[in-house]
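Asker: Give me a 3D structure for the following:
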Amino acid sequence: MIILAATPIGNLGDASRRLIEALQTATVVAAEDTRTTQRLLAALGVENRPRLIALHDHNEKDRAPELVELARDRDVLVLSDAGMPTVSDPGYGLVAAAAAAGVVVTAIPGPSAVLTALAVAGLPTDRFTFEGFVPRKPGERAGALRALANEPRTMVFFDAPTRVAATLADMAAAFGADRRAAVCRELTKLHEEVARGTLDELAAWAADGVRGELVIVVAGAAPREVAFPDAVTQVLELVRSGTRLKDAAGEVSAHTGHSSRELYQAALAVRG
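Answerer: As a prediction, this is how the structure comes out:
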């Protein structure tokens, strides 16, 4: 089978017993960076020396068929440099290929920068969306953020320390200077820090420079004041565009604050 294994995002003490056992017995490891995996084996005191196969963004499409065939006869352990493979890291293409070929895929859960940041940010956690890395180019970044301006769920982003000040300024412009957010730096490491405030405040905080691995968590947009009849009209428009009635009611409910059940029933009544 294919085994996706989460590795520590900073603190080696977060390596699970299952991860260590898998490393001790693995014969084939597909790794985002084989040098990083070698350092992990040494740091965890694992003497096993499995066959290491590089699996990264630039070769995953070509390498996936080989790994799927290997997994028919033996377990193939898949590692990213930190956290869970496939989450802004290689692995999705391999999993898709394995599923299509009928090869079993399982996971050894563990550390996740996304969930750790979400947990400590102090923002709503009942519904959230992971947006991955913020675009590097200013124009693309500003456009991507504008498209998320009305997203009602808490949003989680990855970003580089060299760009975070510009990113926070663009977020303030797109989402509003008073939108609440948190910048989580060096999670699980010695110098872990969580800076909380408005986007305007955080942009000023980051202006002098920020170091380390970063995760940005931003509060979702507040529900817009939309009259109930107008909200029902929005539901019907989504239905006409091909959205299921239940899903349309839920989507409109998320950004208007009206009950999805009441929107569903009202739209159903209008449709007859």
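Asker: C-alpha from now on. contacts and neighbour counts both.
Answerer: Fine.
Asker: just checking, next helix/strand downstream of the helix or strand where residue 94 lies?
Answerer: Element membership for residue 94 (DSSP states H and E) is helix 92-101. Beyond helix 92-101 on the C-terminal side, the first helix or strand identified by DSSP H and E is strand 105-108.
Asker: tell me which strands and helices the very next helix or strand once past that following strand is in contact with?
Answerer: Downstream of strand 105-108, the next assigned helix or strand under DSSP H and E is helix 113-120. Where contact means 3 or more CA pairs under 8 Å, 6 or more residues apart in numbering; DSSP states H and E, helix 113-120 is packed against strand 214-218.
Asker: Please generate a structure for the following sequence too, so the two can be compared:
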Amino acid sequence: MSDAEARSGSPGSSEEGEEGAAGSRAPRALIVTLYGLYGRERGGWMSIADLVALMDDLGVDQQAVRSSIFRLKKRGLLVAEKVDRAAGYRLSPDAEAILAEGDTRIFQRTRAAVGDGWLLVVFSVPEAERDKRHTLRTTLTRLGLGTVGPGTWVAPAHLEPAVVGALERVGLRGFADLFVGAHVGAAPAAETVAAWWDLAAMEKLYAEWVDRFAPVRARWSAPADAADAADAADAQAFADWVDTVTAWRRLPYLDPGLPLAALPPDWTGVRAEALVTDLREVLAPRARRHVARVLGPAEG
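Answerer: This next block holds a predicted model:
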């Protein structure tokens, strides 16, 4: 398995670690998507009944929902809480921070230019604290940093705030030194980037995602059947949009906005980014209407 394919199982903005291929619909991944898209605008809390209802629309049964919630609670992402005697779960502060970071990475995509500079992360963890070394590597991998050498990681310079925030969140900021500057090596940028990241595996994952969701976009571009009820269409849009975001959200973590000039020609990531933007415009408003029918209007 390549580095990028291994990283595809990394949690990205979800932290549940069950996302595999582009078509993954692991219940935990779907629940995190629901909280990210709709739970936060309802104060970060959702009742179990509401989660079960929304997950039923995604074809996931109640038992799988409850099992997945338990695991997310165990990982510290959800906290049990009753509101007006209704049992439910609230996002933990760490989960809120992770999802906020994901908003920027997933929906406000920044693609660097070669001249923008690079962030270099150099870390040193004593042998007696090797568990922290593993946590630090896992954190940097999740953020999509490339590897220059043992203990040395690299990313586009615009990732500095995200890297600092993540290291502070896991209590490891003191083990890493960060530098921002230009790359002045003898090799062209395309060669160095290809050495730091597994671009072939990354391209493959982008292509798989496009192959899956281009037909979804085409289906929604077709003329609507007058016999289709608006409510049913909104429910389908909800299912399609949650699937889209769940499958998409790890890809911007694998490709942390690498400069196009340093990537192979006709980089499939550009087509994928345009496609997810189109799907958001088409599906998100309908999906929101469906959620409002099921849960009631959001706060504010």
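Asker: And the TM-score between them?
Answerer: Aligned and superposed, the two chains score 0.25 in TM-score terms (TM-score structural alignment, normalised by the length of structure 1); 121 aligned residues with a CA RMSD of 6.5 Å.
Asker: Residue 77 of structure 1 belongs to a helix?
Answerer: No: under DSSP: H, G, I helix; E, B strand; the rest coil, residue 77 of structure 1 falls outside any helix and is assigned strand.
Asker: Count the neighbours of it for me.
Answerer: Per other CA atoms under 10 Å, the neighbour tally for residue 77 of structure 1 reads 27.
Asker: Is it in contact with residue 2, as I believe?
Answerer: Yes: counting by CA atoms under 8 Å, residue 77 of structure 1 touches residue 2, with 6.2 Å between them.
Asker: Which residue, other than its chain neighbours, is closest to residue 170 of structure 1?
Answerer: Using CA to CA, 6 or more residues apart in numbering and skipping the chain neighbours, the partner closest in space to residue 170 of structure 1 is residue 142 (6.0 Å).
Asker: how many neighbours does that neighbour have?
Answerer: Using other CA under 10 Å, residue 142 of structure 1 has 19 other residues around it.
Asker: which of the residues in the host helix or strand of it are buried?
Answerer: Assessed by DSSP H and E, residue 142 of structure 1 sits inside helix 138-147. Judged by neighbour count using 16 or more other CA atoms under 10 Å, the buried positions of helix 138-147 of structure 1 are 141, 142, 144, 145, 146.
Asker: So which other helices or strands are in contact with it?
Answerer: helix 164-175.
Asker: Quick check: which helices or strands does the helix it packs on pack against?
Answerer: For helix 164-175 of structure 1, the packing partners by 3+ CA pairs under 8 Å, 6+ apart come out as helix 138-147, helix 199-206.
Asker: For residue 237 of structure 1, which of those is the nearest?
Answerer: helix 138-147 (19.8 Å; CA to CA).
Asker: Let me have the buried residues of helix 138-147 of structure 1 in a markdown table, extended by distance to residue 133 of structure 1.
Answerer: Listed next are the buried residues of helix 138-147 of structure 1 as a markdown table, based on distance: CA to CA, whole Å:
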| residue | distance to residue 133 of structure 1 |
| --- | --- |
| 141 | 10 |
| 142 | 13 |
| 144 | 11 |
| 145 | 12 |
| 146 | 15 |
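Asker: Would you mind getting the angle between the helix holding residue 142 of structure 1 and helix 164-175?
Answerer: Going by axes from the mean of the first three to the mean of the last three CA atoms, to 10 degrees, helix 138-147 of structure 1 is angled at 40 degrees with respect to helix 164-175.
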